[in-house]
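Visitor: Test case, fold it:
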Amino acid sequence: MTHDTIDGHGAAGIRRAAVVGGGVIGAGWAARFLLNGIDVAFYDPSDSARDRAHAVLAMARKAWARLYPGSSVAEGHLVFAPTLADAVRDADFVQESLPEIETLKRNVLAQIDAAAPADTIIGSSTSGLLPSRLQADMRHPGRLVVGHPFNPVYLLPLVEICGGDQTTDATRDRAAAFYTRIGMQVLRVRKEVDGFIADRLLEALWREGLWLIEEGVATTSELDDAIRYSAGLRWAFMGTFLTYRLAGGDDGMRHFLHQFGPALKLPWTKLVAPELTDALIDRIATQSDEQAAGTSIRTLEALRDDALVRILNALSQVGPDGYAAGRTLNDFRAARALADASTPDPDGLIVSYQGHVLDEWIDYNGHMTEHRYLQVFGEATDHVLALIGAGDAYVRAGHSFYTVESHIRHLGQVHAGDAIRVRSQILGHDAKRLHLFHTMTGADGTTVATSEHMLIHVDAQKGASAPILPDVQAAVAAIGDAHAALPRPAAAGGSIGIRPKTP
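Guide: As a prediction, this is how the structure comes out:
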């Protein structure tokens, strides 16, 4: 496949990215690019950048295996460039993620501008510096745009796009299309403003928290509890304004503002931060150490990723299309499914699942538990159905395939972290039925399990079998006819039973 097959948003052609700056944000960008099949040239002169990039990529791989199980999008190739010019020379897109020092960013952005191809977009991860100032020393300032992400970049979908005075509309549009292509939720900042949108909101909460610590009202742990056990749970899917709309009852936001608006005149908040004296810094740092209770940063990162994956997966199941970040996740899953559908196999079979065995799939014997095999084979079946045009939209229209018979053989064992791959073959089909055979192999290509399934096409509204619709039937026939020329699996048509002894 080519990397362009992921593209469903007009950002074709971006196959190589450069990441300049290898901190947590830069490493997160590299991971998101790589897991979208984009080659990455990574540049950071610090000694720790290479190790950080590998560590973040390992965490990202683990998280994405749970968000996009069985995806066959091939991971991009990562190289560590010896110089800045080497990193950006062949890049289609450059993401700069240097520290928030304007003079440093301006100098490096000018160097990137001088070395990168003329049509390369340059995105800056700045969390608050104005793009008009950042592009001031560039010879081609029209191609610079702010692309401000949130940590961890490989999981949180929001990216704020903000252009400077000289940024072209084409740059904004191309950057937005590219960020959407790699699974992000684009928020276009209408006016150039310090801190953009999200950080201005976060900064207000942060300043108020610092005052509450300075005045001895609460500790870091208590402040975090005040958010994570209340508003934070709502913010994950409704934000502030939609939440307050509900607080207004049947009359909505207008009633809420009339009822609670007068409280805004009370002197509750202090938007100017307290002075960060040595005493206050020591107090905050000490409280933070006590709050962490010896838990390492790596352990906290793993807990964070696990929680975010579970929240995102939960939101993806709310409503018919997912809700909030869950809908963004589902849209991206659909885009990746199109890429998966084009993955070639040298034997002519369908590559229907490709992934790794997750820790939670392991049973008391240390092997992948029985029902996970059915789950993987179910994912493989769903991939085949999407390939023939019987995916989510088809189901929402009232048509579906129901599995009426399955036969699974367990031939080997797989353990946590093992790579698994499923290839699928259409063994037969008629006006209402689809006969599938899946073969699961391990990392060495050895067959570890097979499954055979008979599916019946149904009219879901009538609850009865019905002829497969013409477009889907044509797609089934095209693949089925090609697969008819392939060797038939020896296990096809098998059954379970203890043969009676002959006299």
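Visitor: going forward, measure contacts and count neighbours with C-alpha atoms only.
Guide: Fine.
Visitor: all helices for the stretch 401-503 of the chain, in order.
Guide: 470-484 (DSSP state H, counting those that start in this stretch).
Visitor: mind listing the strands for this protein?
Guide: Using DSSP state E, the strands found in the chain span residues 16-20, 39-43, 78-80, 93-96, 121-124, 144-148, 158-163, 185-188, 350-356, 399-410, 419-429, 433-441, 447-459, 464-465.
Visitor: Return the distance of the first one from the chain's centre.
Guide: Here the centre of mass of C-alpha atoms in strand 16-20, compared against the chain's by C-alpha atoms, centre = their mean, to the nearest Å, lies 19 Å away.
Visitor: elements contacting that strand?
Guide: In terms of contacts (3 or more C-alpha pairs under 8 Å, 6 or more residues apart in numbering; DSSP states H and E), strand 16-20 is packed against helix 24-35, strand 39-43, helix 84-88, strand 93-96.
Visitor: Contacts only, for the residue nearest to Pro489 when sequence neighbours are not counted.
Guide: Nearest residue to Pro489, sequence neighbours excluded (C-alpha to C-alpha, 6 or more residues apart in numbering): Phe437, at 8.0 Å. Phe437 makes contact with Ser424, Gln425, Ile426, Leu427, Thr450, Ser451, Glu452, His453, Pro489, Ala492, according to C-alpha atoms under 8 Å, 6 or more residues apart in numbering.
Visitor: any idea how far the nearest residue to the third one once chain neighbours are set aside lies from Glu405?
Guide: Going back to what we said before, that points to Ile426. Excluding the flanking residues, the one nearest Ile426 by C-alpha to C-alpha, 6+ apart is Leu436, at 4.8 Å. Distance from Leu436 to Glu405, counting by C-alpha to C-alpha, to the nearest Å: 11 Å.
Visitor: Here is the second sequence; please produce its structure so I can put it next to the first one:
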Amino acid sequence: MRTAAIIGGGVIGGGWAARFLLNGWDVRVFDPDPEAERKIGEVLDNARRSLPGLSDAPLPAEGQLSFHAQIAEAVAGAAWIQESVPERLELKHKVFAGVQAACDPDAIIGSSTSGFKPSELQQGALWPGQIVVTHPFNPVYLLPLIEVVTTAANDVDMIGRATDVLTGLGLFPLHVKKEIDAHIADRFLEAVWREALWLVKDGIATTAEIDEAIRMGFGIRWAQMGLFETYRVAGGEAGMKHFMAQFGPALKWPWTRLMDVPEFTDDLVDLISGQSDAQSGAYSIRELERIRDNNLVAMMRALKGQDWGAGAVLNQQDARLRESTALSGGVDQVGDLSQPILTLSRAVPLDWTDYNGHMNEARYLEAFAASSDRFMEMIGCDAAYIASGGSYFTAETHIRHLAEVHAGARIEVRTQMLVGEGKKLHLFHSMYEGERLLATGESFLLHVDLKSRRPCAPSAEIEAAMQRIRLAQAGLPYPDGAGQAIRRPG
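Guide: Below is the predicted model:
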């Protein structure tokens, strides 16, 4: 089991702890704050509810979390050490000195700094090349971007190991090869922040109106296409050159105040905080975090369906996760065929729940359909086979809802083949949370020629795979609930 050490357990440090833990790492935390364990526990509650639901493949078993009174205890033997202490350079230097006095020489030390350059962090360090900027975005357990900022002191091997670890956590490491204050993303955010302060101070807009302008318009565009690609589309068929020719003159107009920053007077602070309280004060911070997480998961899962932007990163991570489970490969890779076969393992996403607070009935069908798809793939009816002209169509389905399940719960579906010969395939799926039976789904499918759209016999290879399963499962009892239907009243 790999171990990560988190130095500083605030909002960002807690997010890092959740990202590592839920991806199977053991995590050790050092933070002198007596409330650190409670605060990280609350961040973890939100992460357990939201992060696993981004994946359509099972995450590894959660790692072990521990809290330590000394930096040396936390970092000893850790492969990754993430510093997330307040943005004071002298404090960070002190932390790095303590870390390097006790850590392994080949451990990676990442800093969450949003502003300092890596060369500034490396000054006076025992091993400067061990320290690298790995700047995340909140919430760390959901958003994929990590700005990896390096110097000449960081060798190629170290950079490669760092990006491999981050990618393995489902993150998107963006290697910033030339250091600059505030890196890349925060420089954009700072420009928007400065403009927003002026708009509020000058009475042009309230905090709520500014947020509406972002979230109702360009914020959604940016989420899936960024800045330059968005403007390329805005240029129409003539592309970016046309856009720049059309809007380039605006750069000379007084549309921005940029470095002209309003003074942070008590009046300005009171004005902004008062408007913010009126805008969002009806919710606690924990409630706002859950609302934020719900929205992020829904948007990122939508992008996942298009294999675009952050969604493409999630799909790549799913592929890596599936390779390490029984949810890939053919019948030869399944293992024990004599028992119901694991055909689905995943968490319940936030957007699978309904107004009653539990998994929506339509999602049970989606889960069982995914299990049927996995079974088809396992016996040889994969994408290549379907492209050649053969597939299975579902003719009948019956679902029994036996127990509630909620967002974040880890579910498994195990499948027994009741009939598998000729053109007929009869499957019985059982869904569990741990040992608790949640639902059963019975599906009857017919093999079809995709050209004629009529039932026909499958290939000899599929027949042989079904026969192996039929013989292996011959000793299984007929499952309770199979063959049932909704009873007529009376």
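Visitor: out of Leu436 and Glu405 of structure 1, which sits in the more crowded spot?
Guide: Leu436 (21 against 11; other C-alpha atoms under 10 Å).
Visitor: residue contacts, whatever residue of structure 2 lines up with that one?
Guide: Using TM-score structural alignment, the equivalent of Leu436 of structure 1 in structure 2 is Leu427. Applying C-alpha under 8 Å, 6+ apart to Leu427 of structure 2 gives the contacts Ser372, Thr415, Gln416, Met417, Leu418, Val419, Glu442, Ser443, Phe444.
Visitor: run the last query once more with 6 Å
Guide: Gln416, Met417, Leu418, Glu442, Ser443 (C-alpha atoms under 6 Å, 6 or more residues apart in numbering).
Visitor: Check Gly428 of structure 1 too.
Guide: Contacts of Gly428 of structure 1 were listed using C-alpha under 6 Å, 6+ apart, and they are His435.
Visitor: and if we set it to 8 Å?
Guide: Per C-alpha under 8 Å, 6+ apart, neighbours of Gly428 of structure 1: Leu434, His435, Leu436, Gly480.
Visitor: And it, how far from Val153 of structure 1?
Guide: Gly428 of structure 1 is 44 Å from Val153 of structure 1, by C-alpha to C-alpha.
Visitor: Report how many residues lie close to the corresponding residue of structure 1 for Ile108 of structure 2.
Guide: Superposed on structure 1 with TM-score structural alignment, Ile108 of structure 2 falls opposite Ile121. Applying other C-alpha under 10 Å, we find 24 residues neighbouring Ile121 of structure 1.
Visitor: Pretty sure Ile121 of structure 1 sits against Phe93.
Guide: Yes - at 5.0 Å, Ile121 of structure 1 counts as touching Phe93 under the criterion of C-alpha atoms under 8 Å.
Visitor: that older thread, in structure 2, which of the contacts of Phe437 of structure 1 still touch?
Guide: Counting by both residues aligned by TM-score structural alignment, their matches' C-alpha atoms under 8 Å, those that remain in contact in structure 2 are Ser424, Gln425, Ile426, Leu427, Thr450, Ser451, Glu452, His453.
Visitor: Pull out the buried residues from those residues.
Guide: Buried members of these, counted by 16 or more other C-alpha atoms under 10 Å: Ser424, Gln425, Ile426, Leu427, Thr450, Ser451, Glu452, His453.
Visitor: In contact with the equivalent of the fifth one over in structure 2, which residues?
Guide: With the correspondence set by TM-score structural alignment, Thr450 of structure 1 lines up against Thr440 in structure 2. With contacts defined as C-alpha under 8 Å, 6+ apart, Thr440 of structure 2 is in contact with Ile399, Arg400, His401, Leu402, Phe428, His429, Ser430, Met431, Gly481.
Visitor: For PyMOL, what selects the buried ones among these?
Guide: Remark: buried members of the contacts of Thr440 of structure 2, expressed as a PyMOL selection using 16+ other C-alpha under 10 Å:
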select buried, resi 399+400+428+429+430+431
